[in-house]
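Chemist: Structure here, sequence nowhere to be found:
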């Protein structure tokens, strides 16, 4: 399954940018283009990038998933200064600092991802709620590299609206092709050295598969209530989203045409 066609977007100062439109939905249909973008941090966007996002894409909302420390270091983005509403939703919490118990062989990246959901469930749910709002407009979601925190939130959204699992995972893995460029940009802007081993920072399909399987197992819908079982939708219901929110999200992001 190729989910990358016509979804990559090239900007002067912004990396790992793609539209999540065009992905196949279970039972038919596709995700809509021009509704949701995902990217790395906005710290180096140029005036031309801002104009393209605001004027061409019609950007109305940015969901910034970085930590308070990252946000304070970089200051407001040029996109925010242009008047686009920017909502900070930190995903990183205490579980990132907890060492695994003796004998715990859980993949550390998987542990981090599940930590986002356990440490800051209200922020994860709020990100989805914003996308499901009645007046929701074109939105961009980003973190630092646009692959981990952004990858988890986008996967939750895509799974909740019924995107085929293979496509959810493949969209997540696509960021692997951009990791080197992301680190080179960070070196230019922040002066951080490029890691010696780039490969260890690349998204791996098995990690996102494990996240989604965990959600299936832990958050299945109660018997007799109807509708899809488990997955991100089950987690989101448990954490405060109503069926009406999830239906608006589905209508907003998918098309049967």
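Modeler: Alright, I've got the coordinates. Bear in mind the structure is a predicted one, so any value in this text is a computation, not a measurement.

Chemist: Could you use CA atoms for every contact and neighbour count after this?
Modeler: OK.

Chemist: Packing partners of the helix or strand where residue 154 lies?
Modeler: Following DSSP states H and E, one finds residue 154 within helix 149-160. Other helices and strands packing on helix 149-160, by 3 or more Cα pairs under 8 Å, 6 or more residues apart in numbering; DSSP states H and E, are strand 36-39, helix 108-119, helix 121-131, strand 139-142, helix 165-173, helix 231-238.

Chemist: which one of these lies closest to residue 71?
Modeler: strand 139-142 (11.9 Å; Cα to Cα).

Chemist: ok so, going back, list the contacts of the helix holding residue 154.
Modeler: Here helix 149-160 makes contact (Cα atoms under 8 Å, 6 or more residues apart in numbering) with 38-39, 65, 91, 113, 116, 124, 127-128, 141-143, 165, 168-169, 172, 208, 231-233, 246, 250.

Chemist: this is the comparison structure:
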């Protein structure tokens, strides 16, 4: 089964099934999907989407992003949105607070260019800070971990704008909870550089006419994923809790017994 699902209106829609755990079991296909924003799904995409039997759409975006590019509503699927980025961090990006009159066709990176983000901040430094904070005391991931423990919530699609940072960490947490080793989690994370390569290249070409070389390099840092970003997640978990097992038990109430139940439900 091809991991990447080629919708016309998304660039990074994937089935996270098929990965092997440390003890040789396999994540079932059709339970966990990850994606970038969904607002561009075509009519044909919508037909194909319904065939996936997705029961829960979990959105990590903030109010501005979701108002600018709202998710489709599917009969029989729950739409849940809890921002994965806390308000103090979101304010650093200097985004406008109201998307009522925003152009829904423009990419959020274009909005950030217009608001001077790439002149004021180094994207790579900000991304390292973001990834370090994301897995700790995050209401969005706490809710995600509750949801995945109930079979009637699966298949689950979780997504953000590009499907790489907030979704990348969410996907990492799901896979780690299922017993998938870190090196495989990293493999899933870095796949975004392949799936988004054409889209990111096109966007960079468009923006090159409007920004200087330093800004363009800064934008490039924001668009890609890097091993050190996910390593920051692993490091933050271990620095705070010592190990992954303690992290899941204390952060989410996912004791070894609860994780065993989850694994029996989601692995084959």
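Modeler: Sure, I can see it. All values reported here derive from a predicted model rather than from experimental measurement.

Chemist: Trace residue 124 of structure 1 over to structure 2, please.
Modeler: Aligned against structure 2 by TM-score structural alignment, residue 124 of structure 1 finds its counterpart in residue 141.

Chemist: who's in contact with that match?
Modeler: 84, 135, 170.

Chemist: repeat for residue 240 of structure 2
Modeler: Counted by Cα under 8 Å, 6+ apart, residue 240 of structure 2 has contacts residue 247.

Chemist: Could you give the secondary structure assignment for it?
Modeler: For residue 240 of structure 2, the assignment made with DSSP: H, G, I helix; E, B strand; the rest coil gives helix.

Chemist: which one in structure 1 is aligned with it?
Modeler: Match for residue 240 of structure 2 (TM-score structural alignment): residue 218.

Chemist: Residue 57 of structure 2 is in what secondary structure piece?
Modeler: Assigned by DSSP H and E, residue 57 of structure 2 falls in strand 56-59.

Chemist: now do residue 80 of structure 2
Modeler: Going by DSSP H and E, residue 80 of structure 2 is part of strand 78-81.

Chemist: Give the aligned range of that strand in structure 1.
Modeler: Going by TM-score structural alignment: strand 78-81 of structure 2 matches residues 85-88.

Chemist: once aligned to structure 2, how far is the matching stretch on average?
Modeler: Compared with structure 2 after the fit, stretch 85-88 of structure 1 shows a mean deviation of 0.6 Å (mean Cα distance after the TM-score superposition for structure 1).

Chemist: Check what contacts that stretch and list those residues.
Modeler: Counting by Cα under 8 Å, 6+ apart, 60, 61, 62, 63, 64, 65, 66, 80 sit against stretch 85-88 of structure 1.

Chemist: Could you do stretch 166-178 of structure 1 as well?
Modeler: 1, 3-4, 15-16, 20, 23-24, 146-147, 151, 155, 158-159, 201-205, 208-209.

Chemist: Looking at the residues you listed, which are in helices?
Modeler: 151, 155, 158, 159, 205, 208, 209 (DSSP state H).

Chemist: how distant is stretch 166-184 of structure 2 from the center of its chain?
Modeler: In terms of Cα atoms, centre = their mean, to the nearest Å, the centre of stretch 166-184 of structure 2 is set 11 Å apart from its chain centre.

Chemist: let me fix that: stretch 89-109 of structure 1
Modeler: The answer for stretch 89-109 of structure 1 is 19 Å, by Cα atoms, centre = their mean.

Chemist: Over to that stretch now: how far is its first residue from its last?
Modeler: 20 Å (Cα to Cα, to the nearest Å).

Chemist: List the buried residues for it?
Modeler: 89, 90, 91, 92, 109 (16 or more other Cα atoms under 10 Å).

Chemist: From residue 17 of structure 1, how far off is the second one?
Modeler: Going back to what we said before, that points to residue 90 of structure 1. Applying Cα to Cα to residue 90 of structure 1 and residue 17 of structure 1 gives a distance of 20 Å.

Chemist: check which helix or strand covers residue 90 of structure 1.
Modeler: Short version, using DSSP H and E: residue 90 of structure 1 is in no helix or strand.

Chemist: Does it touch residue 65 like I think?
Modeler: Yes - between residue 90 of structure 1 and residue 65 there is a contact at 5.0 Å, judged by Cα atoms under 8 Å.

Chemist: roughly how far is the strand holding residue 80 of structure 2 from the heart of the chain?
Modeler: Counting by Cα atoms, centre = their mean, strand 78-81 of structure 2 comes out at 15 Å from the chain centroid.

Chemist: got the buried residues for that strand?
Modeler: Applying 16+ other Cα under 10 Å to strand 78-81 of structure 2 flags 79, 81 as buried.

Chemist: what's the burial count for residue 6 of structure 1?
Modeler: 10 (other Cα atoms under 10 Å).

Chemist: now for it: what does it line up with in structure 2?
Modeler: Under TM-score structural alignment, residue 6 of structure 1 pairs with residue 2 in structure 2.

Chemist: What is the neighbour count of residue 217 of structure 1?
Modeler: Using other Cα under 10 Å, residue 217 of structure 1 has 12 other residues around it.

Chemist: residue contacts, the nearest residue to it once chain neighbours are set aside?
Modeler: Nearest residue to residue 217 of structure 1 in three dimensions, chain neighbours excluded: residue 230, at 6.7 Å (Cα to Cα, 6 or more residues apart in numbering). Applying Cα under 8 Å, 6+ apart to residue 230 of structure 1 gives the contacts 215, 216, 217, 218, 219, 220, 221.

Chemist: My understanding was that the second one contacts residue 233; is that so?
Modeler: It stands for residue 216 of structure 1. No - using Cα under 8 Å, residue 216 of structure 1 makes no contact with residue 233, being 9.2 Å away.

Chemist: Please pull up the equivalent of residue 247 of structure 1 in structure 2.
Modeler: Under TM-score structural alignment, residue 247 of structure 1 pairs with residue 260 in structure 2.

Chemist: Could you measure from its match over to residue 177 of structure 2?
Modeler: From residue 260 of structure 2 to residue 177 of structure 2 the distance is 9 Å (Cα to Cα).

Chemist: The helix or strand harbouring residue 48 of structure 1 aligns to what range in structure 2?
Modeler: Counting by DSSP H and E, the element that carries residue 48 of structure 1 is helix 47-51. Using TM-score structural alignment, helix 47-51 of structure 1 lines up with residues 43-47 of structure 2.

Chemist: ok, average deviation of the matching stretch from structure 1?
Modeler: Stretch 43-47 of structure 2 sits 1.6 Å off on average (mean Cα distance after the TM-score superposition for structure 1).

Chemist: ok, residue 141 of structure 1 - contacts?
Modeler: Contacts of residue 141 of structure 1 (Cα under 8 Å, 6+ apart): 36, 37, 38, 39, 62, 63, 64, 65, 150.
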